[in-house]
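Asks: give me the fold of what follows.
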Amino acid sequence: MDVSFTLWMLTIAGLCILVGADFFIGRKPHDVSVKEAGTWTVVWIALAALFGLGLLLTGNGQASQEFFAGFVTEKSLSVDNLFVFVLIMAKFSVPSHLQQRVLLVGVLIALVLRAVFIAAGAAIVTSFSWVFYLFGAFLVYTAWKLIQEARAGDEEEWEEDRLLRSVERKFGVADRYHGTKLFIRDNGKRVLTPLMVVMLAIGTTDVLFALDSIPAIFGLTQDPYIVFTANAFALMGLRQLYFLLGGLLKKLVHLSYGLSVILGFIGVKLVLHALHESGVHVPQISTPLSLGVICAVLVVTTITSLAASKKQAAKEAAAESARESVEA
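Replies: Now for the predicted structure:
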């Protein structure tokens, strides 16, 4: 897709306006209701759909298909990232009315980081076609790792990285939250508040998230404009999705399996593309097929997850009832 400098600037300006509106709406810390989260989740998804349809109506059918494939993939990976956000919020005991501020800043950090990664990735892909082999191998490895973690079934636990611990030691951390303040004066010394530490934690994990998502979307399209817009629209509704899903996240027990299938599929697609670029006659996986596979995997994963969670809840209820009968 041939994108002019003017269109790039208009797109970035439009996205900045949307982010600014999101910040304005959530500027006052408050507990986000399911109704509010659901309404804004629908709004963000509708805006993404309108953007994709806009590409189609302007005669860019291929770009539209690539956008929707990338958007769905990035959105599904974002849901997996929410598990880590839940762990970080629990680790630092973030008050419920401050969680939306943490997520908003986290999304802003993620957008900036993704823009940098996308620019670097586009430059590398343009100059070195063999990098698709590396991207493909990395995604297949990530898919295998997800399966291993899912089969292990261990309770996830988030731990602070070395960088975050060094920042805490250098600046010091207050013993409690002080509203939306990021720094306070404690005995004449400027120290971080726990809210600032949480935001830094979200920001550093965003770097790890980008390592999975950027190669994945480059496996669906090599157009930097589509890669950037698909990432932006997927991330901007992440804050509301966090509050909407809530306890449902724990019920998506098969999500890791579904994501591993998607990442493995895209990894194979990348390797086939790299072989094709090298002059080897191999079958190519089309964008409509990719979108169909991704959507089908997510639908099946969601259905089986909810069924498994319901079955497990019934077993636990039966076991609890049996224990009460014995005690009685």
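Asks: from now on I want contacts and neighbour counts done on CA atoms only, so please keep to that.
Replies: Fine.
Asks: what is the one helix or strand residue 150 maps to packed up against?
Replies: Residue 150 belongs to helix 131-152 when assigned by DSSP states H and E. When contacts are defined as 3 or more CA pairs under 8 Å, 6 or more residues apart in numbering; DSSP states H and E, helix 131-152 sits against helix 96-127, helix 194-218, helix 255-277.
Asks: check contacts around the spatially most central residue of the chain.
Replies: With distances taken as CA atoms, centre = their mean, residue 78 lies nearest the centre of the chain, 2.0 Å away. By CA atoms under 8 Å, 6 or more residues apart in numbering, residue 78 lies in contact with 234-235, 238.
Asks: closest one to residue 38 out of those residues, please.
Replies: Within the contacts of residue 78, proximity to residue 38 (CA to CA) peaks at residue 238, which comes in at 11.5 Å.
Asks: so what's the closest one up against?
Replies: By CA under 8 Å, 6+ apart, the contact set of residue 238 is 78-79, 103, 107.
Asks: this one as well, want them side by side:
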Amino acid sequence: MDVSVTLWVVTILGLSALIAIDFFIGRKPHDVSVKEAGIWTVVWIVLAALFGLGLLVFGGSQASGEFFAGYITEKSLSVDNLFVFVLIMAKFAVPSHLQQRVLLVGVVIALVLRTIFIAAGAAIIASFSWVFYIFGAFLIYTAWKLIQEARKDEEEDDWEENRLLKSIEKKFGVADRYHDTKLFIRVNGKRVLTPLMVVMLAIGTTDILFALDSIPAIFGLTQDPYIVFTANAFALMGLRQLYFLIGGLLKKLVHLSYGLSVILGFIGVKLVLHALHESGVHVPEISIPFSLAFIGGVLVITTITSLIASKKQEKLEQQEKQKPQEAEKSDRTPKADIEA
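Replies: Have a look, this model is predicted:
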């Protein structure tokens, strides 16, 4: 897809305007209700759909199909990010009314960092086509690691700060408590970070780790930097509302890691086939419509099986809780009743 500088500028300004509107609406710290989160989740999905339809009209079915495939992939991978975001919020004991501000700024930081990754990835791909082999192998390896982690009985119940975050905290210092929405305060004449600023940086910089698999994944669906950027932008910008909407449902998506591993493995194979094709080897290539159908199908199946498994687990837990109660009632039964 041939994208002019003007279109790039208009797109970036448009996305910046949407972020500004989002910030303006949620500028006052407050607890986000499920209703509010649901409305804005739908709004962001509709905006993404309208953008995809715009690509269909002005860019053709190929561009539109690549955008929707990339958007769905990035959206599904970003849901996995929410597990870590929950851990970070708990680690820093973020007050509930400040969480929406943390996520908004954290997501903006993540988007800026991902833009740098996308630009670097596009430049590498343009110069070295063999990099698809590396991307493909990495995604297949990541898929295998996801399966291994999903099969572990132990659940991750903690989160460790990365080196960048630790060095920032050491250099500037951190206040001992939250000061509403302030990012910096002065303590004994020295300017220090507030915990709010630290957790914002934590959300943004931690996303770099997720970008290591999500960026190669979307490049496996399209090599157009414009589509890669916009798909990532729309997927990330709706992440804040999704956090509040499905926060309570995250633990029920027990098969999500399996679904994501299948998707990453599939895209990894697609990348390897594409690399072979670019090298002159006659191999079948996987089309975008098939990729879109496959990714959507995996996510639907994963969601259904997760909810079924969670329901069964809840039923078993209820039965286990009832056993001691029934045993206690049996012990309290009067002797006379038993003899009678």
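Asks: how far away is the residue nearest to the centre of the first structure from residue 96 of the first structure?
Replies: 21 Å (CA to CA, to the nearest Å).
Asks: what's the answer for residue 13 of the first structure, then?
Replies: 31 Å.
Asks: quick one on the thing from earlier: determine which stretch of the helices and strands packed on helix 131-152 of the first structure is the most buried.
Replies: Mean neighbour count (mean count of other CA atoms under 10 Å) peaks for helix 255-277 among those, with a mean of 22.
Asks: mean shift between it and the second structure?
Replies: Here the mean offset of helix 255-277 of the first structure against the second structure after fitting is 0.2 Å, by mean CA distance after the TM-score superposition for the first structure.
Asks: angle of the next helix or strand after that helix against helix 255-277?
Replies: Going down the chain from helix 255-277 of the first structure, the next helix or strand is helix 287-327, by DSSP H and E. Between helix 287-327 of the first structure and helix 255-277, the angle comes out at 160 degrees (axes from the mean of the first three to the mean of the last three CA atoms, to 10 degrees).
Asks: which residue range of the second structure does helix 287-327 of the first structure align onto?
Replies: In the comparison with the second structure, helix 287-327 of the first structure aligns to the range 288-328 (TM-score structural alignment).
Asks: and that stretch, how far from the first structure on average?
Replies: Stretch 288-328 of the second structure, aligned to the first structure and superposed, deviates on average by 0.5 Å (mean CA distance after the TM-score superposition for the first structure).
Asks: again with stretch 45-57 of the second structure
Replies: Per aligned residue, stretch 45-57 of the second structure averages 0.7 Å (mean CA distance after the TM-score superposition for the first structure).
Asks: got a list of contacts for that stretch?
Replies: Here stretch 45-57 of the second structure makes contact (CA under 8 Å, 6+ apart) with 61-65, 67-68, 234, 238.
Asks: buried ones in that stretch?
Replies: Buried residues in stretch 45-57 of the second structure, counted by 16 or more other CA atoms under 10 Å: 45, 48-49, 51-53, 55-56.
Asks: element containing the residue nearest to the centre of the first structure?
Replies: Here residue 78 of the first structure is assigned to helix 61-91, by DSSP H and E.
Asks: kindly report the same for residue 336 of the second structure.
Replies: Using DSSP H and E, residue 336 of the second structure maps to helix 335-339.
Asks: for that helix, packing partners?
Replies: Partner elements for helix 335-339 of the second structure (3+ CA pairs under 8 Å, 6+ apart): none found.
Asks: quick one: distance of it to the chain centre.
Replies: Mean C-alpha position of helix 335-339 of the second structure versus that of the full chain (CA atoms, centre = their mean, to the nearest Å) differs by 61 Å.
Asks: and stretch 50-62 of the first structure, by the same measure?
Replies: Relative to its chain's centre, stretch 50-62 of the first structure lies at 24 Å (CA atoms, centre = their mean).
Asks: re earlier: out of the contacts of stretch 45-57 of the second structure, the closest to residue 260 of the second structure would be?
Replies: The closest of the contacts of stretch 45-57 of the second structure, once distances to residue 260 of the second structure are taken by CA to CA, is residue 68, at 16.7 Å.
Asks: now the closest one: closest residue in space, sequence neighbours ignored.
Replies: In this structure, residue 68 of the second structure finds its nearest non-sequential neighbour in residue 52, 6.5 Å apart by CA to CA, 6 or more residues apart in numbering.
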